[in-house]
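Student: let me see the structure of the following:
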Amino acid sequence: MKHHCNRHWTASVLICAALAACGGSAEEERAFVASGGPDTPGASPAVAGAPVYRALSTAPLAEVSLAPSDVDFPNPERGFYRFATDPARITATSLDYVVADGQRLVYTPADLSAYRTRDLPSSYLTKLNTGFAHLRKQGLKAVVRFAYNYPSSEADYLNAQDATLSRVKRHIAQLQPVLQANADVIALVQGGFIGAWGEWHTSSNKLTSPANKIAVRDALLQAVPASRQIHLRYPRDLATWYPVPPTVAQLLAPSPTAAARIGQHNDCFLASPDDVGTYWSASPAESAALRTYAQQASAVTGTGGETCAPPVAAQARMACEDILREGAAYHMTYLNRDYYAGFFAQWQAGGCMAEVSRKLGYRMQLQAVAHSAVAAPGGLLAWRVSLSNEGWARPMNARGLALYLARSDNTTVALPLPGTDLRQLGPRESLQWSGEVPLPATLPPGSYRVFLGAPDASQALSTMPAYALRFANADTAITGVQWDAQSGRLALGTTLQVP
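Tutor: Have a look, this model is predicted:
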């Protein structure tokens, strides 16, 4: 199989390529053998002993007519999150309210206060696995944080207790199998463990020293699956460790670099001139440099967190123009819907709450889709997809596109489209991919309805509609373009004829 990014082609090009490969005459114009020779544009490489693909050279491309939509569709791994509970306490019904409200993300603060001086018992680890299983059944994903204290007030945090470095490292090692086994329903892991609320300040065990922070960072990088990001509280730490912000190439690499795996959660977004210590510095120039770094790094990793009670109300940036400007600048992917209410009231009054909800994270809007109208079993199906990202950030986790062929007897064939990792698409960017995918040699003849989907990368979740990405496109009765909620795929209103 073969794919191209930003490659333009037409049906006539495919016809010419086919005839050139076959040395075809006018009589052979209706059928050709795609042998995949080196001089055949767009053909798959020849493999000794491989079956010969047969396709119809005159097969037209089915072009799909698409319309945008402003509806705030629920989508996984982005948007407003709801405050849940310790993942070990999540039940089969405790998060029904999240699903009912149309959200797909929850924040689960795991409370390790009972284990500051001892190992995590197997019973707790078992309950964690059970809680994640309940998340999976309800179609939700979690922002996870483990901490040794959750002070009940802003004044209590000074007395908050955490654990020794050796105990922290032991606990992270114990949690590694749980994190690995449940990576499919973990959107990301926040640093946690150090200090009050696990926010990497006010440690009772000197865990905020540079060496101890690095030790906890490295333990987390080892325990958290490489497919998932870790978000830490302070941009100063990231800028110290990785002075050059990460690149998209580092993010998309088979083994992403540590810099591309670590983002930021800002837990006092917009609440004061320095976001209540987030960008604190002895000099205004350094504070400005930290903000610039955070904006550049978050273009790759995204940012999340919450607002908080402003220390001085007049200094908080609570207007619509503030959130719309800084949400885009810092590539906000997720935000706590349960705190702080004062900001939400201002956004509601200013008329931008719906736009904020739509813009958080990614928002993939299809511009054009085309595919072969006719293809033979064992032959190549040509495809082209153009789309744009209308959100504030690129997707945090890998996710690709797939075409689905459905017969009237409900038989469905999935055709993943190689090279279509949606993380390639940053905010306000557009991409076009095109290529060819082989059809199964045993594909029965007939007429197939064609669907486009963006399923979860996890095999366990790939067929669950709640975990499918929904495109920001409107249903159109005339063309037959319609979101199929039962499968989590977009019906393109087109068909593929298999002779």
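Student: only C-alpha atoms for contact and neighbour calcs from this point on.
Tutor: Fine.
Student: helix/strand/coil for Gly400?
Tutor: coil (DSSP: H, G, I helix; E, B strand; the rest coil).
Student: just checking, it touches Ala457?
Tutor: Yes. Counting by C-alpha atoms under 8 Å, Ala457 is a contact partner of Gly400 at 7.2 Å.
Student: and Cys16, which helix or strand is it part of?
Tutor: If you go by DSSP states H and E, Cys16 is part of helix 11-22.
Student: could you give me the buried positions within that helix?
Tutor: 11, 14-22 (16 or more other C-alpha atoms under 10 Å).
Student: what lies in contact with it?
Tutor: Contact with helix 11-22 is made by 25, 29, 32-37, 39-42, 57-61, as judged by C-alpha atoms under 8 Å, 6 or more residues apart in numbering.
Student: next, the structure of the following sequence, for comparison with the previous one:
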Amino acid sequence: MLIRFKRGAKEEKTVGQGSGRRKAEKSDSAGQGSGRRKAGKLDSAGQGSGRRKAGKPDSAGQDSGRRESEGQREARVFQAAEFRESSEELSNPGCGWYHVYTFRAQPPADGRPVEEEAWLDESCRAEQLALALIDIGDFRLMPLSREALLHIGRIMEFFHKNRKQLLLRFAYDTEGRGMEREPLTLSMVKRHMEQIGEAIRPYMEDILVMQGIFVGNWGEMHGSKFLDSASMCELIDTLYRITEGRCFLAVRTPAQWRRAAEGTANWRGTAERTVRQQGTAEGTASWRVTTERTVGQQGTAEGAASWQGTVEGTAGQRGAAEGTAGWRRTAERTMGQRGREEGVEGRLALFNDGIFGSPTDMGTYSTASRSEAGETGSWSREEELVWQERYMDSVPGGGEILSGRPLKSYRQAAEELGKMHASYLNSIYHPEQLDYWRNEKAEEPGCWHGLSGYDYIGRHLGYRFFVQNITIKKQQLQITIKNCGFGNLCQEAECFLVSEKEQSSLSCRKLDTDARNWKSGQETMLTAVLSREEDTAGSRLYLLLRRKADGHILRFANEGADEKVPLGEFLKG
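Tutor: Sure thing, here's the model as predicted:
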């Protein structure tokens, strides 16, 4: 259905919008409307103009006192494009299916190149993401060798050349024997992190998420002696420093995230001073009130450096003060609201390699209620999904699907993956559950009808933006966008209004919006006042979105859209 807006006439109509006839609009500050005007003196160019007082520059940056009246402009009609959702795979960065590629940090004895270790078949090449799992267990008792660090660099270069964005995991164990294969001391783990930081830092733009903190079975943060709150927070802080806060860091469970967030809140300088001053008074009501107030006020002004000293000095002293009701409410509220703000907590995400494997996702959750387990404990599946839906909407999450009993239909899976804000999933594991989805047919109407359940889920991973509607009134453009994906855009992007003339001239201006706030399942309205050049006969309008870091185009889920979405065209009226 076409929407036509006639410009430069006495009336403005919306056809097919159910608005009926509308009365003539009075002329606005830019001289719109065709009412009569008194003749004025000739201006310096010898042309007749209506007598108008000099005005301030209007929204298009022109002096309204020198503009000709709208009634004298050529009449034009805006013909909106047809907006139909597409089920096409968009292949946008930062989301989708991935394969796992496993390496040893110790170079192969036969000297074979990385290309032979990590063969990319055609299905892999179509994926935007890859998970690189690098086994460093050979060095549990010693620093990484120079040869190992060079080999890690070659692995990173391989994925860089193949234009893969990485989910990166270093692990001491790839056989389920974490306790046996991890270092004896925390200091050795930190030493390895510092060394690896030097090797991967040139490739930080290629890393979306670093999963885990090197320890545990398969690097999944279970089955390790370094998972007490103080050790875990110290390792997270070390990772944050070596990556310079330039990628997301993911822990294995929501309970670990909350424990890390609790440690993060205590990094704050004021909280640190308060704790030092109060000494053994920690845990008293006055300490709780002070901490609640200061954590809520400080935001992210102070960095993670002060956190390490605080944790080392106070972790053993907090005792019952940890997790008090007042502090927990404040920490939960502020952590959820800060989202992408500066600091390690704004970069902290989840990865789940037990999705659908059991009612607890193989220990990701528990059977205890929130009230029974406490704020930093592990809760029931239902409560943890509610928590993730609320607090994990600004970071990328995902993992591996397992085949539980009974198997999950694509509709059941889509509902839960939406609550997780899932951005990525393993494309080959577990095959029984994935094949079950492949054999299902989507029942949703429109473009999704008849598509396989597997494709339906894959094409909703992460963000999926769809331009739904456009209106123009008094030079004000309104664009309605819906995020149809499970997740959200987690990296900064720039949105542009593009104007193209019949003579192929092109203009482009950035709109004041942050696409990271175009939330999953919600509609967002963009507004912009059209310039005189954009609002002329022969002008075609488009919307374009690109990632700020590298200019990568982020495609919209509109039929007929390529790098930019057609919005419509001004025709001669």
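Student: for the helix holding Cys16 of structure 1, what is the distance to the chain centroid?
Tutor: 38 Å (C-alpha atoms, centre = their mean, to the nearest Å).
Student: quick one: map Ala223 of structure 1 onto structure 2.
Tutor: With TM-score structural alignment defining the correspondence, Ala223 of structure 1 maps onto Ile242 in structure 2.
Student: closest one of the buried residues of helix 11-22 of structure 1 to Val98 of structure 1?
Tutor: Ala11 (46.4 Å; C-alpha to C-alpha).
Student: who touches the residue nearest to Met142 of structure 2 when sequence neighbours are not counted in this structure?
Tutor: Once flanking residues are discounted, Met142 of structure 2 sits nearest to Met188: 7.6 Å by C-alpha to C-alpha, 6 or more residues apart in numbering. The contact partners of Met188 of structure 2, by C-alpha under 8 Å, 6+ apart, come to 140-143.
Student: do I have it right that Leu462 of structure 2 meets Cys490?
Tutor: Small correction: residue 462 of structure 2 is Gly, not Leu. No. Checked against C-alpha under 8 Å, the pair Gly462 of structure 2 and Cys490 is beyond contact range at 9.1 Å.
Student: any common contacting residues for these two?
Tutor: Joint contacts of Gly462 of structure 2 and Cys490 (C-alpha under 8 Å, 6+ apart) are Pro396.
Student: so Gly568 of structure 2 sits in a strand?
Tutor: Yes. Under three-state DSSP, Gly568 of structure 2 sits within a strand.
Student: quick check: it touching Arg540?
Tutor: Yes. With contact defined as C-alpha under 8 Å, Gly568 of structure 2 and Arg540 form a contacting pair (5.9 Å).
Student: more neighbours: the two, which one.
Tutor: Neighbours were counted for Gly568 of structure 2 and for Arg540 using other C-alpha atoms under 10 Å; Arg540 has more, 24 against 19.
Student: look up the closest residue to that one, ignoring the ones flanking it.
Tutor: Per C-alpha to C-alpha, 6+ apart, closest to Arg540 of structure 2 is Glu569, 4.2 Å.
Student: next, Leu149 of structure 2: secondary structure please.
Tutor: Criterion first, three-state DSSP; result for Leu149 of structure 2: helix.
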